[in-house]
Structure formats: C-alpha cells, structure tokens
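*Asks:* A structural model of the following input is requested.
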Amino acid sequence: MPVRPGLDLHRHDRGHRTTITLAGEFDLTTVPQLHRTVEDCVREGIRTIDIDLTALTFCDVSGLNAFLAARKRTDSAGGSLRLHHPPPPLTRILDLTGTGFLLRSPLSVGALPLPAGAMAGGRPGLRTS
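*Replies:* Here you go, the predicted structure:
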C-alpha cells in the first residue's frame, strides 16, 4: 500500500505575529493541523498570522475552506490572516471563487514581512516594523 504524502506545518512566532509554513498536501485529512495551530495562536494572543505556502504541493477545496475559516477565526479575535506565495493552482481557485481579496497580502501578492534591516529580492530598504 503506497504511503500518502502528508503535510508539514511549522510555526515561527515573533511577538504577537507568527508565520505558519505549510509544506506538502493540504486536504481533508490534513486541514485539522491548521485548525489546531490557528486556534492555539489565537488563544496565546497572536493576532497576525502569515501563512507561507511556498512549499505547498496540493490544496483542494477543503484546504480553501480551512483558510477561510482560519481567517474568520482570526478576524473574530481582532487579528488578521494572510496567505503568501500561493501556488498557481491555488491562486486560480482564489480568483475563480472571488476569495483572493480575503486571503492574499494587500501589500504585494506573495510578500512576507521581513525582520527589520532585512532585504527582499536583493533590494535594500524593503522592511516591516
């Protein structure tokens, strides 16, 4: 019996902000990992959640629903949640469903906040505080 690829989820906190990195497949069997992580973040006082999807290889509609539920949960706690670096198939789903504006970064699609003094794309001066 073949082994089904899973999801690796990593969380990196910086004060009241966190970056959650998803790698692998995000589907009905793996969405509970994100639900638990977002709930833990909100309970611990984290109000800004960035989700890095650079290494995401698959996302179905249950994954999209999980992102929308996570955003709703974060919003209800007075916070925000944004997706960064969505793969092209997910970007297409976001566009087709009209939900991209709810989940993608308003600054620039795919841009993750950088620590003070960091450089983005080799260009100095792109920083967040």
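
*Asks:* C-alpha from now on. contacts and neighbour counts both.
*Replies:* Will do.

*Asks:* quick one: the strands in this structure?
*Replies:* In the chain, the strands defined using DSSP state E lie at 7-14, 17-26, 48-59, 80-84.

*Asks:* any idea which of the ones you listed gets closest to Val109?
*Replies:* strand 80-84 (6.7 Å; Cα to Cα).

*Asks:* how far off centre is the closest one?
*Replies:* Its chain's C-alpha centre and that of strand 80-84 lie 5 Å apart, by Cα atoms, centre = their mean, to the nearest Å.

*Asks:* Proceed likewise with the subsequent sequence, for comparison:
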Amino acid sequence: MNLDINVSDKDSTAVVTLAGEIDAYTAPQLKEQLLPLTKESGKVVEVNLENVNYMDSTGLGVFVSALKSTKENNSELKLVQLQSRVMRLFEITGLTDIINIDSTVRGGS
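*Replies:* The predicted structure follows:
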C-alpha cells in the first residue's frame, strides 16, 4: 500500500496531510519529509492522520523521532484527526501521554 504525503504551510504551522498506510515500506518516506519540518525553531508541525487506516510500530517510531527532534529544536508536533484503530496504537504504547494528540477521533474499523 502507498502513503500520500502532502505538506502545506499556514503561517508558522506546517500541515502534513497523510493518506494510506504507515508501515515498514512507507515509514522511511514519511520520516524523510517529516523530520526536516521539526528542525525549524518555533514551527508547529500538525500531522493530519484522518485518512491513515493502518500504522505499525515503524510508523510509531517515525513520530517518536519527530517528537525528539521538536524537543531539540524548540518546535512542536501535533497529531490530529486520528482514526480509532490508529489512536488505539498510541494509547497502548503510552504515547498519548507524551505526544500532543487532538482528542477528536474519527470512526473507522
């Protein structure tokens, strides 16, 4: 499965809209596009996961790396519009306590 990545800038926010699956095959592509955005001081990186219906541990690893980068570069990572099965992955791993995740959860199986 593929992952579509669309990045747009809105003031001091980079909006990253994802669609597809985040797995061992697509995670490197996501990391390559996401990490440079987190290196700009004062930047908010908002990742919209509304159209991501599957993510595995490699996807979680990308977001943990992005979070670490934001802490080092004085930027911010925010995840929004997660489908329930993707949100569950963040809850099980305890990442909801350390990553800013919008509590609005989309349906989906």
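
*Asks:* point out the most buried one among the strands of structure 1.
*Replies:* Comparing the strands of structure 1 by mean neighbour count (mean count of other Cα atoms under 10 Å), strand 80-84 comes out on top with a mean of 23.

*Asks:* name the residues that touch it?
*Replies:* For strand 80-84 of structure 1, contacts defined as Cα atoms under 8 Å, 6 or more residues apart in numbering pick out 47-54, 70-71, 74-75, 102-105, 109-112.

*Asks:* hmm, try it at 7 Å
*Replies:* Under the contact criterion Cα atoms under 7 Å, 6 or more residues apart in numbering, strand 80-84 of structure 1 has outside partners 47-53, 71, 74, 103-105, 109-112.

*Asks:* thinking again about what came up before, which one of the strands of structure 1 lies closest to Ala66 of structure 1?
*Replies:* Nearest to Ala66 of structure 1, of those and by Cα to Cα, is strand 17-26 at 9.4 Å.

*Asks:* tell me how far the closest one is from the chain's mean position?
*Replies:* So, by Cα atoms, centre = their mean, the centroid of strand 17-26 of structure 1 is 6 Å from its chain's centroid.
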